[in-house]
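Peer 1: take a look and give me a structure for this.
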Amino acid sequence: MKNQLRRFDRSGNFFPSFFSSYLNDDVFNNLAENSLPATNISESENSFGIELSVPGFKKEDIKIEIEKNILKVSAQSEENTEEKDENERVLRREFKTSSFVRSFTIPENVDTESITASQKDGVLQITLPKQINAIEDKVKKIEIQ
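Peer 2: So this is what the prediction gives:
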């Protein structure tokens, strides 16, 4: 008698359904992970730092807000291209949209009035200086330099 290879899906079922093998596939997990920008978070004695990889986004496309203790970084970009022939007839029209929203819970000791942000070479850097006072209950926009 030959050894038969038994296949289990990720939930441990012996007979996986047709869809479970596709819905649990790493491809779908990678798509979800790739929709958010890669992020580095650091802490020093005086501040916290957040770096986000945002290639293709201009600083005008990015919005940074704080409400209570939530820092929200969002961006939306749209690109349209059109190719015409010598008679001005459209030969090809393409568009591309990109967007993301990323939220971070920030500690109460962050000085929300002194947060700064800059963007260079596709990397958005946000610096959150520390303070002793608690966060105020208001929404504040942070301008990218």
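Peer 1: from here on, contacts and neighbour counts on C-alpha atoms
Peer 2: Will do.
Peer 1: which residues does the residue nearest the centre of the chain contact?
Peer 2: The centroid of the chain falls nearest to residue 36 when counting by Cα atoms, centre = their mean (3.0 Å). Residue 36 makes contact with 100-102 under the criterion Cα atoms under 8 Å, 6 or more residues apart in numbering.
Peer 1: now do the SS call for it.
Peer 2: With DSSP: H, G, I helix; E, B strand; the rest coil as the basis, residue 36 sits in coil.
Peer 1: follow-up on the earlier one: out of the contacts of residue 36, list just those in strands.
Peer 2: 100-102 (DSSP state E).
Peer 1: what about residue 128, neighbour count?
Peer 2: For residue 128, the tally of surrounding residues (other Cα atoms under 10 Å) stands at 23.
Peer 1: please give the structure of this sequence too, so both can be compared:
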Amino acid sequence: MTTTKIPPVDIEEKKDGYVLNAEMPGLNEKDVNVYVEKHVLHIDSLKKVEDEKCECDRKYLVKERNFSHFERSFTLPEDAKVDEISASFKDGMLTLNIPKVAQAQPRKIEIKAN
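Peer 2: Below you'll find the model as predicted:
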């Protein structure tokens, strides 16, 4: 049986970039795929549910703790540097750091007399 459970995600804007945190209990970095295509960030996972391989006599009344499959997509802001996104995974939390393109600073243009 394949189940779908979407992990909760927070996206925070900071001065120099964005931080995405996704809770993924029971998964590790090898279970998750992260990629960017056409300025859309994709996060997905397909993990075999342990009980499918188990030939034991377990009978659950409620079973909510396993992810087996999910997909999430987020359109990135125009100022996101997609080539510099970094990812880390610790204690069931996926963290993506998405830097911003530096804003052009206004500069004064000198006018010369002819």
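Peer 1: re earlier: okay if I get the ones in strands among the contacts of residue 36 of the first structure as CSV plus distance to residue 74 of the first structure and neighbour count?
Peer 2: Below are these laid out as CSV (distance: Cα to Cα, whole Å; neighbours: other Cα atoms under 10 Å):
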residue, distance to residue 74 of the first structure, neighbour count
100, 6, 14
101, 4, 15
102, 6, 14
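Peer 1: what would these look like in TSV with distance to residue 128 of the first structure?
Peer 2: Formatted as TSV, these follow (distance: Cα to Cα, whole Å):
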residue	distance to residue 128 of the first structure
100	21
101	19
102	16
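Peer 1: what's the closest of these to residue 117 of the first structure?
Peer 2: Distance to residue 117 of the first structure across those (Cα to Cα) is lowest for residue 102, with 15.1 Å.
Peer 1: aligned partner of that closest one in the second structure?
Peer 2: Aligning on TM-score structural alignment places residue 102 of the first structure opposite residue 72 in the second structure.
Peer 1: check residue 121 of the first structure too.
Peer 2: Counting by TM-score structural alignment, the partner of residue 121 of the first structure is residue 91.
Peer 1: what is the neighbour count of the nearest residue to that match once chain neighbours are set aside?
Peer 2: What sits nearest to residue 91 of the second structure in space, not counting adjacent residues and going by Cα to Cα, 6 or more residues apart in numbering, is residue 25, at 7.6 Å. Close neighbours of residue 25 of the second structure, defined as other Cα under 10 Å, add up to 14.
Peer 1: three-state assignment of residue 25 of the second structure?
Peer 2: Look at residue 25 of the second structure: counting by three-state DSSP, its state is coil.
Peer 1: for the first structure, what spans make up the helices?
Peer 2: If DSSP state H is used as the criterion, the helices of the first structure fall at 18-23, 26-34.
Peer 1: still on that earlier bit, who are the neighbours in contact with the residue lying closest to the match of residue 102 of the first structure once chain neighbours are set aside?
Peer 2: Nearest non-adjacent residue to residue 72 of the second structure, counting by Cα to Cα, 6+ apart: residue 43, 5.2 Å away. Contacts for residue 43 of the second structure (Cα under 8 Å, 6+ apart) come out as 32-35, 71-73.
Peer 1: what's the match for residue 43 of the second structure in the first structure?
Peer 2: By TM-score structural alignment, residue 43 of the second structure lines up with residue 73.
Peer 1: same check, this time on residue 19 of the second structure
Peer 2: With TM-score structural alignment as the criterion, residue 19 of the second structure pairs with residue 49.
Peer 1: pretty sure that match is touching residue 106, no?
Peer 2: No - contact criterion Cα atoms under 8 Å: residue 49 of the first structure and residue 106 do not qualify, at 10.9 Å.
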